[in-house]
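[1] have a look at this prediction, sequence included:
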Amino acid sequence: MAANIEGTTSAKFASIKDEFARNFAERGEVGASVCVSVNGERVVDLWGGMADLKNETPWERDTISVVFSCTKAATALCAHILVDRGLLKLHAPVSDYWPEFAKNGKETTTVQMMLNHESAVPAFRDPVKPGGFLDWDYMVKRIEDEEAFWEPGTRNGYHMVNFGWTVGELVRRVSGKSLGQFFQDEVAGPLGADFWIGLPDDVTNPIARILVAKPDPNIPLSPFTKRLLSEPDSIQALSFLNNGGWNQNDPAAHKAEIGGGGGLSNARGQVAMYEPLALGGSHNGVTLVSPERLDHIGQVSTATQIDATLLSPTRFASGFMKSMDNRAYPGGDQMSVVMGNAAFGHVGAGGSIGFADPEYGLAFSYTMNQMGMGLLLNDRGQSLIDATYRLLRE
């Protein structure tokens, strides 16, 4: 559908608006935002379409939406800030900070393993109580009591939403603040970013309504989706479906601190978080991490041919995703994100993304409300990333 697109671009990046418009006209976009910053200058800041089709509510400049696993990058960044301050040690046992976690086969888990999705609790075997995802203490207790799915550190398997409680509880215990409060105090607040892990009552930004993906019989299913649909006791099914009825459009869910998938932001808000990470760790007088910590953040810390959860090759950099080009695999278009070699960030289910690429001084984000198939990017977000890199390399 055609859409009214608002915002600005610099002359060099004007063609991004054309690609953004194509997403609406040709690729099923409903409402979305895209923002690009190069060397601290916002060269693209666009939004358009509908935030709520039912009520015919347009996507406005300050509209935010649930960005799903893009939230993991914010959670990981909080941990890295504590590492940079010497308060959290990557190779220390988790039990040094969270003794209750160290049982049921998880005794040897380190902080680095948690950031690497290697801590062996990607899902819950027993049903999560109704509304459980909105209850931090309940979810942390479930994490503590869950038996390891493998020996920690011997393999990695994407910790779908659980990453928010594994890494987030470390942040809470070390900082003395809830994950959402620490993120506001140390990252979003100083940067003036519209990005929240747990929406405060006084936030007035319009919230876009998430629309679930529409299955397309012409698109092959990924191995993850096949396993999810065929084996109800699999890690794939348990990690995705055993969620206590979590509804991403529920206002109560917006207020909950769900650090693995419940954050709310827009492209501009995510870019604000990534600008310092694209520029040596600091921007506009705000320092998030030291250059030395930033160098570590950008390095691949774990990679595998078959992720125990996603069933596809994955590459992570201590809580952030690296470029993962799985397009040659069956259903691989749903399990890929293609960025620059130096880039690191995170995709959200259905296709949202935010990342930094220090090689180009680039901070990029795209958010939307119409989810696509798969857990990683689809042709809407990837087309905008591809167009951005083409212009950067001219």
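    Ah, there it is.
[2] C-alpha only now, for contacts and for neighbours.
    Noted.
[3] ok, now which ones touch the most centrally placed residue in the chain?
    For the chain, Cys70 is the residue whose C-alpha lies nearest the centre (C-alpha atoms, centre = their mean; 1.6 Å). By C-alpha atoms under 8 Å, 6 or more residues apart in numbering, the contact set of Cys70 is Gly261, Gly263, Gly345, His346, Val347, Gly348, Ser352, Ile353, Gly354.
[4] the first one against Trp165, yeah?
    Yep, that's Gly261 we're talking about. No. Under the criterion of C-alpha atoms under 8 Å, Gly261 is not in contact with Trp165, lying 10.5 Å apart.
[5] circling back: how much space between the residue nearest to the centre of the chain and Ile235?
    Per C-alpha to C-alpha, to the nearest Å, Cys70 is found 21 Å from Ile235.
[6] cool, and Val43?
    Distance from Val43 to Ile235, counting by C-alpha to C-alpha: 42 Å.
[7] the two: who's more crowded?
    Remark: of Val43 and Ile235, Ile235 carries more neighbours, 26 against 19, as counted by other C-alpha atoms under 10 Å.
[8] ok, now which ones touch that one?
    Ile235 neighbours (C-alpha under 8 Å, 6+ apart): Pro122, Ala123, Ala308, Thr309.
[9] okay, now the one to match up with it:
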Amino acid sequence: MKTPMGGGVAPGFESVADTFRELLDSGAETGASCAAYVRGVLVVDLWGGWADAARTRPWEPDTLVTVFSASKPVTALAVLARVADGRIELDAPIVRYWPQFPHPGATVRHALSHQAGLPAVAASLTAAEALDWPRFTAAIAASPLEWEPGTAVGEHALTYGNILGAILRGATGETIGSVVASFGVDFHFGLSPADIVRCAEVEHGSPDWPSASIHGHGDLWARALGNPPDLLSTSVLNGAAWREGELPAVNGHTTARGLASLYERLSSLLPADLLTEALSTQVNGYDRLLQEDAEWTLGWRRDESWVGMGGIGGSSAGGTFAGDPRTDYRLAYVTRHLADHDRGNAMYDALEACLASSSPSSSSSEV
């Protein structure tokens, strides 16, 4: 049976749909969706494959899937929304909002830009404890610093969302999930029973994917992503605690259209001056967790004019913000088939090739 595929593209973007179909037909992709905006218009809205391991549920336009670290900018946006209304200050110490936090030199800005010095938790935890908000947040506070805040950078793989969430809860009493819900897009931390029904089951692209994702990338990476050791098992990722809980560094659930629309709406969610600051480089240098040079903004990773974030397993979202209406876009690719980023990269390449050609008109039609 031919792999199901739905949705469509605007005129001039047909090769993006062809690329998506090739991923499905080749078996490189088993269930995913992709959406893109160009000049404020939805020009790509595609979905295909299966939402379950048994291949009985076709992927639907509203199928949700967890997107791992592609969640981080959304978490940052929740805090930035409260910076915008004056209830959180970027350069205030974290301890002002989280009194139990024992590191007075760390600021909200440090937390947003992965400079807080707490990318790993010292105590050995189970998956259930990592998904228990009070337990995991207390474990972060009890962990020793890997570096003095502001003196180095390293992606806070699992701790990022709880640090920001503790700041938000202390400042306003809100959770990350409740603020994100107010944005009015199909992105969720903590799924309702109705949303769980439309959630895709994730699967490993290969049997050794969880181990390969944790080991062989350095000591800090292994300590940060390998505690708890079974967090990437399908029994955890497809379980109720992962879907219903709030681990906002990694367990956001969304559709590609929902995530792309969030990037498209950034200018309406934050005032212009704060958005400019949020997307500007805060630190650029060797990332101790990633073990490569990285450019971090207040929640996003930056690469020249592209700003966004990928998630382990292959999901990604981002856009170009150079101000050139001919080439600026917002794209999201979300997948249940946990493997590398080749599939999402292929979709970015296909979209950029369309923009570089003369095919898309200056007034692109909506899907």
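    That came in fine, so what should we check first? Just so it is clear, the model here is predicted, and its values are computed rather than measured.
[10] TM-score of the superposed pair?
    Between these two chains, after superposing, the TM-score reads 0.89 (TM-score structural alignment, normalised by the length of structure 2); 347 aligned residues with a C-alpha RMSD of 2.1 Å.
[11] for the longest strand seen in structure 1, what is the distance to the chain centroid?
    When structure 1 is parsed with DSSP state E, its longest strand is strand 41-52. Distance of strand 41-52 of structure 1 from the chain centroid (C-alpha atoms, centre = their mean, to the nearest Å) equals 19 Å.
[12] following that strand, which helix or strand shows up next?
    Once the chain leaves strand 41-52 of structure 1, the next helix or strand it forms, by DSSP states H and E, is strand 57-58.
[13] can you tell me what sits against that next one?
    Strand 57-58 of structure 1 is contacted from outside by Gly31, Gly48, Gly49, Met50, Ala51, Asp52, using C-alpha under 8 Å, 6+ apart.
[14] assign a three-state SS to Glu22 of structure 2, would you?
    At Glu22 of structure 2 the chain is in helix, as set by DSSP: H, G, I helix; E, B strand; the rest coil.
[15] ok, it - how many residues close by?
    By the criterion of other C-alpha under 10 Å, Glu22 of structure 2 has 13 neighbours.
[16] once you drop chain neighbours, what's closest to the residue mapped onto Ser124 of structure 2 from structure 1?
    Aligned against structure 1 by TM-score structural alignment, Ser124 of structure 2 finds its counterpart in Pro127. Leaving aside its sequence neighbours, Pro127 of structure 1 sits nearest to Asn242 (C-alpha to C-alpha, 6 or more residues apart in numbering; 6.1 Å).
[17] counterpart of the one you found over in structure 2?
    Under the alignment by TM-score structural alignment, Asn242 of structure 1 pairs with Asn227 in structure 2.
[18] can you check Val212 of structure 1 too?
    Aligning on TM-score structural alignment places Val212 of structure 1 opposite His204 in structure 2.
[19] equivalent analysis for Ile353 of structure 1, please.
    Alignment note (TM-score structural alignment): Ile353 of structure 1 maps to Ser316 of structure 2.
[20] if I look at its match, how far off is Tyr263 of structure 2?
    12 Å.
[21] in structure 2, which helix is the longest?
    Using DSSP state H, we find that the single longest helix of structure 2 is helix 342-356.
[22] contacts for that helix, please.
    Applying C-alpha under 8 Å, 6+ apart, the set of residues contacting helix 342-356 of structure 2 from outside is 12-13, 15-16, 19-20, 23, 28-29, 34, 314-316, 326-327, 331, 333, 360.
[23] that one aligns to what range in structure 1?
    The aligned range for helix 342-356 of structure 2 in structure 1 is 379-393, by TM-score structural alignment.
[24] ok so, going back, buried subset of the contacts of helix 342-356 of structure 2, written for PyMOL?
    A single PyMOL command selects the buried members of the contacts of helix 342-356 of structure 2 (16 or more other C-alpha atoms under 10 Å):
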select buried, resi 12+13+15+16+19+20+23+29+34+314+315+316+327+331+333+360
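[25] narrow the contacts of helix 342-356 of structure 2 to those in helices?
    Short answer: the contacts of helix 342-356 of structure 2 in helices (DSSP H) are Ser15, Val16, Thr19, Phe20, Leu23.
[26] farthest-apart pair in those residues, please.
    The largest separation in those, counting by C-alpha to C-alpha, is between Ser15 and Leu23 at 12.4 Å.
[27] which residues in the stretch 51-200 of structure 1 form strands?
    For the stretch 51-200 of structure 1, the strands defined by DSSP state E, counting those that start in this stretch occupy 57-58, 65-66, 195-196.
[28] Met373 of structure 1: which of those is closest?
    Minimum separation from Met373 of structure 1 across those (C-alpha to C-alpha) falls at strand 65-66, 16.3 Å.
[29] by contact count, what packs against the closest one?
    If contacts are counted by 3 or more C-alpha pairs under 8 Å, 6 or more residues apart in numbering; DSSP states H and E, strand 65-66 of structure 1 sits against strand 264-265.
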